[in-house]
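Undergrad: Attaching a predicted model along with its sequence, questions to come.
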Amino acid sequence: MSVIRQKIEKMFEALAAWLFTFKYPVLIVMILGLVLLCSQLVHITIDTSTEGFLHESDPILMDYEAFRDQFGREEVAMVVLNPEKIFDLAFLEKLKALHEDLEDNLPYLDEVTSLINARHTHGSQDELIVEDLLETWPDTPERLRAIKSAAINNQMYRNLLLSEDQQYTSIVIRTQTYSVSGSSETDELDDFLLDEAGMPDEEAVAPVKVYLTDQENSEFVNALEQIVERHRSPEIDITIAGTPIVTDFLKRSMLKDMKKFMRVALLTISFFLLVLFRRVSGVIMPIFIVMVSLLSTLSLMAISGIPIKMPTQILPSFLLSVSVGASVHILVIFFQHFDRNGDKKAAIQYALGHSGLPVLMTSLTTAGGLLSFSTAKVAPIADLGLFASFGVVLSLIFTLVFLPVFLSIFPLKPKRLKAGAPEAGRNEPGSFMDRVLNLCTHLSCTYPIRVLGIALLLAALAVAGIYRINLSHDPVRWLPDTPGGVRASSEYIDQVFKGTTSLEVIVDTGVENGLYEPDLLNRLEEASEYFETYRDDACYVGKAWSITSVIKESNQALHANDPNFYRIPQDKALVAQELLLFENSGSDDLEDVTDSKFSTARFTIKVPFIDAIAYAGFIEHVQDYFNTYMPEQKIQITGMVSMLSRIMSNAVYSMLKSYFYALIVITVLMILLIGKLRIGVFSMIPNIYPILIMLGIMGWCRFPMDLFTMLVGSIAIGLAVDDTIHFMHNFRRYYEMNHDPKSAVHETLHSTGRAMLVTTCVLSLGFFTFMFASMNNLFNFGFLTGITLVTALLSDYFIAPSLMVLLNPKRSKEPSDTIPLKGGAS
């Protein structure tokens, strides 16, 4: 295996010589290619929607899109008002002004519903009248009392337009289903797909439906906030919330945080590069490489039509931090050789020959760890795995090409050593770093059993903490808990109106006019009554309704508005007649609860926005209920709640699979690099150990296992293995020279150990910057990843040397005090 390794090192030396000779043509070709690739960056988009977490082929998403095509968007924005008195003419005038302002000035609007235009169904001389509650403005106290009585006694208003205590009223706003750039009229689409006989045309191709975009949602929310601000007054407390508001806040926070993270990452990288190399060139070259790696990766996303989503927002700062490692290891060796010999070409060849293979292997292992995410069932995690691995590979290519070219072109001068000074790249004798590395060598090589024993005790403590980890997916709780903020507003409205999101149940009879059957309608009504009283330890229902509400209102109205007739008629023909009368009244509200053939019913269950884990048992209960009491019908669960639950179940499965794949891929690569199966397997211990410690910290500190903290393990193992590879590669080189494991550890830590420290500082601080994010989930992600990388470095300083000392006995041949190295210091 050592022969193969030497041949590969010679190939890297040959590559360096070729690049030195043809540096200008290579530079021109690479720059032109970069300009062409990065020109596509303007097409990058952002998607913070919940449905963006699922693949287009996911059955749950396909069901949800079919639901939206039929019934429109279920996500609503709510404007909640808390006046001194709701049924007061002065307040109703203000409510009307706000309502009309929203209708006139909100973009992408489907409908606005409030007490002003709430459905008011009543009868007059055997005529069914469906009109707005305030169709006729109350100009007398008697008329106002009648309006108040009608509103209070209307069960559909409760927890929708009026709070249970009648202290709050809401305006419910629903946006358009489709983007202005896509299909917006389903009727026109249906006509397009029918032939002249009115049958489906098999040759017709449906136009692409583009749902309301993130940008359009942001425009809607901005307009909503401006309109509400115009109507604020000291007398009326106004709060806005809802899924569109949360989605827009996530987008704005993401953009702000991405800029912040990139600035901090660049400053951190520049600082440590300057400290390490004390040369401007040692800063400029790696920074250029990490920037073109990032821009190229984002351009590939733009070309592929993949938007930046919540989990992929970590990609820019991640690539900035990760991409610098390869440059650091090559430059450290280059400047050591160059400062001593002054021969630039020889130094470039030596640096690539020395570090090319471990740099290649570290990039492949990092990419392999990330690529394990590419099969995830959560779409943005799969995107992150795919494009982060692309970014790492691009960074490798740019490092191996641009770095030798730049070193060839830049007018560098060697730093001459004073008499008696240590080799370039080493620490001054007695320096702090020198003492630290000597201590690491002494402890790990003199007391390897004790070092491993302490590590084992910490691992046992971590295992105990793992059992305390709780799964979570709660986007609202990601948000900062600031007074008056989006999170506080969402929780406030959830409390007042018993929910801001919903679970949708589609009941398909499979036959036209199947909803005329009183027996089925009775069961739907029983389901409404049952779920409106549902409450368990984690979830409760604020409201449940279906087509039965329309039928009961119509039946009461046609019986002289007698409340005793607020029930389902037990005659199929009468049900059909009442629905026909309701349709002919001019109201289009039936479109919200059934299809045009009365074969499918929409059953809506309004619930609070809570942790998606808590929804799982509730969804299962709903499914079991409908399967039990409506076995003849096809039952389909959909809606925002269903998607949130699906995202978490997908994430757990993907996490387990990605951890397994990453472990297998990295272990195989380690064995290939080291060349020995036993040592290759044992070398994975310093890589697995930090993950174990991280999981223990997560459990003991009660950090939730969410979509972001799930990423830590695979990302960290892909990064942690980099230092292990550099340690093992150099250890094998020195051990094969002198057959003394302690001496090999000493030389390894005093050469590549310094670069390992710098790259770990850059990486860990790059992730620690996420602790300054606007959202709690990113704080947890940054803290845990940073801690894991620091633990990984300590593992390579203590656990890896201890293992190598135990697994590689000292041979009879005594090494000399100074280890001879071909071509100079390593």
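TA: Yep, it's here.

Undergrad: alpha carbons only for contacts and neighbour counts from here, please
TA: Noted.

Undergrad: can you give me the helices for the stretch 201-350 of the chain?
TA: With helices called from DSSP state H, counting those that start in this stretch, the stretch 201-350 of the chain shows them at 214-230, 243-277, 281-304, 315-341, 344-371.

Undergrad: Nearest approach to Ile787 belongs to which of these?
TA: Counting by CA to CA, Ile787 lies closest to helix 315-341 out of those; the figure is 15.2 Å.

Undergrad: and the angle from the closest one to helix 281-304?
TA: Orientation check (axes from the mean of the first three to the mean of the last three CA atoms, to 10 degrees): helix 315-341 against helix 281-304 gives 150 degrees.

Undergrad: so what secondary structure elements neighbour helix 315-341?
TA: helix 243-277, helix 281-304, helix 344-371, helix 379-409, helix 741-768 (3 or more CA pairs under 8 Å, 6 or more residues apart in numbering; DSSP states H and E).

Undergrad: try this one side by side with the last:
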Amino acid sequence: MNNSLLSLSVTRPKRVLLIGFMIVVLAAIGGKSLYFRGDYKVFFAQDNPELQAFEQMQNSFSKNESASIIIAPHSGEVFNPQTLSLIRELTEESWQTPFSSRVDSLSNFQYIHADEDDLIVEDLVDKNNQLATTELLRIRQVALSEPDLVGRMVSPQGHVTMISITVNLPEGDQTAEVEEITAFVKAMTDKYKLSYPEHDFYHTGVVLMNDAFAASAKHDASTLVPLMFATIIIIMWLALRTFVGTFATVIVIVGSIATTMGLSGWMNMFLSTATVNVPTMVMTLAVADCIHVVSSMLFAMREGKDKKDALLYSLQLNVKPIFITSATTGVGFLTLNFAEVPILADLGNLTAIGVIFACLFSLTLLPALIMLLPMKSIPVQKENSGRTEKFGEWVINNHRRLLPVSLLVAVVAVFFAFQNQLNDVATAYFEKSSPFRQSTDFQQENLSGMTNIDFAIYTEQESGINAPEILMLIENFSQWLRTQPEVDHVVAISETFKRLNKNMHRDDPAYYVLPDDKELAAQYLLLYEMSLPYGLDLNNQMNTDKSATRIVATVQNLGSKELTGLESRAKDWFTQRAPELTVTAASPGLMFAHIGEANMASMIEGTAIALLLISGLLVFALKSWRMGVISLLPNLLPAGIGFGIWGIYSGEINLGLSIVLSMTLGIIVDDTVHFLSKYQYARTAGKDAEQAVRFAFASVGRALWITTIVLALGFSVLMLSPFALNADMGMLTSIIILVALAVDFLFLPPFLMIFDKKTV
């Protein structure tokens, strides 16, 4: 950008404002096309192998996405007349849930037993039966001895039970349907809470998890953005003490956000739990650019320049570092396209667009507004004696001690950085105070985990599941699963065959074994299916031609390593015993476990490319290989130290933290570029390293303090999000940004003074 273009905002401010506002308005119109998606599938690309396996399983068998209601009687006993009546009534009404296709509970469990030569299939809690003491004892005895019930629909102690509502959600955007189902289920349980006040109700399941995703995003959009906006205005005013500069910055922020979100609407993008944070990020990064322009202008005015000359001086001094920092920040966010999660790529692309517009508006709209608005004169200060300058003198005087100390701290921190381990727990994405998290924790502690792993076994032969050898394989595999420490419950078709074989032999326990004849097994199954009521068929366990079956393992709410480890052991079990069979494993929990590991691997690749591109940009912009090489250390150390602090604080990296390295690499370059550009400016003017460091502290030190506070506070606002991915990402990013300033103030100046002795 040459001097004539730079001066245009100062000499023709009205024309610049008119053009700028027209661009903002035209772009912002696209915002009306934005819509929100809160379902978990937005985390996965269409070609994601785990998603494809899950959808294939959903197509082969009936869908098993559910909304679950956990009932906990205050008495600590489910098997009493009042609680069983509640379960029965709530089960019947649950069939009215929108999009429901099946309801399973203790009351409508299909209890099979023999009566002479007859096979009886009936509800365990029949509405026509009086719940007398003997009947209660019978129901309790049956429920707590049925493998398909205990540990799944009722706790082994009999103190907690669950009603599972299976729903058939449409493909694509499911947000409206999820909200409708959730609202119905919660309203229904609220009604029964009034009728049965001695019971507590908890809501879990995939549908409720989808609703929790949406609720977290809406909370962030409605609270964090306004909070950040207010925080920025207060910081700007306290730091710069200029109404005009603060007001002009607010206009740039609003323009940058409106343009970015409007363009996303024009591009037919949707909002998600990730992209609702774009306004906060754009706002934060836009302020950083504006602060440098305003701060340098005030610095020039304190040295005696009038507003116009001070603005021209500020633009000339800052245009290169602002363009460099915007380019490097944009590159950092664009590398999120390497992420395996589509909405994280959307986050990177939209933020990069916002950064570019923030850069352009801070160099055009900001000075134009300042020129048009009346501004008080600033008293001339011939000597710099502020706190930043005094701090700079302390760094200069102690630079030989600061360098080894800072290097030692960095080495120790980097050691702890390698102690971090990737571990995603999908249910832990939500803070402990959220209703969904409290429900899943209660379910884990009292009944079972919420997470499932579904194993599909394909024989590729019609009625292949009825073969005795296949049934025995299913039985052995289900028993193996039950011995695994991560597994709480297993549903397998082999249990149904054993029950049927016993029933057909007058309930003789000796016949609680698998039938040894394929035709006999097929007849048992046909007889049983003909006896089942509508909605409670076996399509959730077998496909239509009986060539495949699904085994559902309910596991504890585990991290990604434990889930993928269990999957790997299960597949090895089949490889050793039945390599000819096709076996797949899938579930939302397993999908999140795999995507976390894949995302970390892809982001490491993205970070390496970002480092190369950013280093090349710095060498090109600073026009010095030496300065480019010098900039590498202060740009790499903050991330290493930040992850080291996280290793001490937590030690676990989730899906949100896997993108922080690439994302922050472009941001933390900002401080280094601004400091080095001022340092290089002074060196070119003939000053030695010590004098150049002193000039850099005086001219840009205050601005770096302010921008760091703004950036750190901006991202720390995300810590208030109830969604752990956003909260953890905000926390670690804030830590790295603060560390970056410490590195640029305590490591970079001593490094320059000791190693940059060359005369310019």
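TA: Right, received. Where do you want to start? Please read all numbers here as calculations on a predicted model, not as lab measurements.

Undergrad: TM value for the aligned chains?
TA: The TM-score (TM-score structural alignment, normalised by the length of the second structure) is 0.92; 753 aligned residues with a CA RMSD of 2.7 Å.

Undergrad: just so I know, which of the helices and strands packed on helix 315-341 of the first structure lies nearest Ser431 of the first structure?
TA: Closest of these to Ser431 of the first structure is helix 741-768, at 12.0 Å (criterion: CA to CA).

Undergrad: on average, how far is that closest one from the matching bit in the second structure?
TA: The superposed helix 741-768 of the first structure is, by mean CA distance after the TM-score superposition for the first structure, a mean 1.3 Å from where its aligned residues fall in the second structure.

Undergrad: residues in the second structure aligned with that helix?
TA: Here helix 741-768 of the first structure aligns to the second structure at residues 689-716, judged by TM-score structural alignment.

Undergrad: Stretch 393-402 of the first structure aligns to what range in the second structure?
TA: The aligned range for stretch 393-402 of the first structure is 356-365, by TM-score structural alignment.

Undergrad: With stretch 547-561 of the first structure instead?
TA: By TM-score structural alignment, stretch 547-561 of the first structure lines up with residues 493-507 in the second structure.

Undergrad: Check which residues of the match of helix 741-768 of the first structure are buried.
TA: By neighbour count with 16 or more other CA atoms under 10 Å, stretch 689-716 of the second structure contains the buried residues 689-716.

Undergrad: Same question for stretch 616-636 of the first structure.
TA: Buried, per 16+ other CA under 10 Å, within stretch 616-636 of the first structure: 616, 618-619, 622, 626, 630, 633, 635-636.

Undergrad: about what we covered before: any idea which of the helices and strands packed on helix 315-341 of the first structure gets closest to Trp545 of the first structure?
TA: helix 243-277 (20.1 Å).

Undergrad: elements contacting that closest one?
TA: Short answer (3+ CA pairs under 8 Å, 6+ apart): helix 243-277 of the first structure packs on strand 76-82, helix 214-230, helix 281-304, helix 315-341, helix 486-497, helix 741-768.

Undergrad: at 7 Å what do you get?
TA: Where contact means 3 or more CA pairs under 7 Å, 6 or more residues apart in numbering; DSSP states H and E, helix 243-277 of the first structure is packed against strand 76-82, helix 214-230, helix 281-304, helix 315-341, helix 741-768.

Undergrad: Same list (the ones you listed) but as a markdown table, adding distance to His559 of the first structure.
TA: A markdown table is the format used below for those (distance: least, CA to CA, whole Å):
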| stretch | distance to His559 of the first structure |
| --- | --- |
| strand 76-82 | 34 |
| helix 214-230 | 41 |
| helix 281-304 | 61 |
| helix 315-341 | 64 |
| helix 741-768 | 68 |
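
Undergrad: quick one: which of the ones you listed is nearest Thr501 of the first structure?
TA: Across those, Thr501 of the first structure has its closest neighbour in strand 76-82 (8.1 Å, CA to CA).
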